[in-house]
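Asker: got a predicted model here, sequence first, then my questions.
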Amino acid sequence: MRIGYLRVSTEDQNIARQADALRPICDELHVETLSAVAKSRPIFEKVVAGLTAGDTLVVWDLDRAFRNTKDALIHADHLKERGVNFQIVSLGVDTATADGRLAFTVVAAVAEHERNKLSERTKQGLAVAKRNGVRLGPPPKMTDRKIRNAMLRLMSTSLKDVAKYYHVQEIQKLFEAE
């Protein structure tokens, strides 16, 4: 059997691209919605545990199934020991062949390198932005002008009413418990 595994990181992401590619070549599809770095991937683990000799685990892209090179190589070795093949559709890689196994090893290393470089560049960019005085994170809920006006309002009304007026939910929640 050819068992397809699809993963997206969030509910907002669409599996259509992966599903369209895997549906015609797989006997079953299993979808999981969670981050690749999640400690536990229940659907992936169930799919892998259910594979038997002669089966092929099929994914659209390497990063849909594995966290890093080591994870990919360990899983591929365990699958091979059980007589299970692994196929990466987007790359035309099938570990049933020696060439496919070599390509898989190289692709796993490149994918991890790409993920590490992205993380590195992101951290560097954030550090530069911070040094240049760029405010990181979501925009402030209130402008300086609104804060000054809110302080003036506090002279004539309660903090709860001011928070409600400015829709500052963090402060409103403090009063909801009362």
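Answerer: Everything's here; your move.
Asker: C-alpha from now on. contacts and neighbour counts both.
Answerer: Noted.
Asker: strands of the protein, residue ranges please.
Answerer: Secondary structure of the chain (DSSP state E): strands located at 2-8, 28-33, 56-59, 85-88, 93-94.
Asker: list the contacts for Tyr166?
Answerer: If a contact means CA atoms under 8 Å, 6 or more residues apart in numbering, then Tyr166 has Met142 as its contacts.
Asker: against that first model, consider the following:
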Amino acid sequence: MRGHGADLYLHQQALDTTSPSGRALFGMLAVFAEFERAMIQERVNAGLATARAKGKRLGRPTVGSDIEERVRKLRADGMGIVKVAKTLGIGVSAVQRIVALPIDATAGSR
């Protein structure tokens, strides 16, 4: 903030970054915020590692090749992307992704 020529004054919290004590308090709050963010990151990474160790599959669920074929057929028949998604019970982005990929790219991956 100071680099942009701005200061912060919070009356109810008694924080004023124009004074040395206010700048010190603001700096300490920044350190604790950075520490908390690092702790959250550690917990998330530990949770992901535990899930992987237990064999949990992470990421987006795959769409089966039968669904991919139906998406391509319905689109070839002229049905709109949103209608295809609703008909098959999948997301619009999944339909868009399937249509955008070449047929060879999706056939062997599922």
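Answerer: On my side now, so go ahead. Model, not experiment: these values are computed from the prediction.
Asker: TM between them?
Answerer: Once superposed, the chains reach a TM-score of 0.55 (TM-score structural alignment, normalised by the length of structure 2), with 86 aligned residues with a CA RMSD of 3.4 Å.
Asker: returning to that earlier point: out of the strands of structure 1, flag the one nearest His167 of structure 1.
Answerer: His167 of structure 1 sits nearest to strand 28-33 of all those, at 32.5 Å, using CA to CA.
Asker: matching residues in structure 2 for that closest one?
Answerer: Residue correspondence for strand 28-33 of structure 1 in structure 2, counting by TM-score structural alignment: none.
Asker: got TSV for the strands of structure 1, with distance to Ala129 of structure 1 too?
Answerer: Compiled in TSV, the strands of structure 1 are given as follows (distance: least, CA to CA, whole Å):
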stretch	distance to Ala129 of structure 1
strand 2-8	30
strand 28-33	32
strand 56-59	37
strand 85-88	38
strand 93-94	40
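Asker: residue nearest the centroid of structure 2?
Answerer: Taking CA atoms, centre = their mean as the criterion, Gly59 is the residue nearest the geometric centre of structure 2, at 10.7 Å.
Asker: would you mind measuring from that residue to Ala51 of structure 2?
Answerer: Note on Gly59 of structure 2: its distance to Ala51 of structure 2, by CA to CA, to the nearest Å, is 12 Å.
Asker: ok, the aligned partner of Lys117 of structure 1 in structure 2 - how many residues close by?
Answerer: Residue correspondence, TM-score structural alignment: Lys117 of structure 1 in this structure matches Met39 in structure 2. A total of 12 residues lie near Met39 of structure 2 under the criterion other CA atoms under 10 Å.
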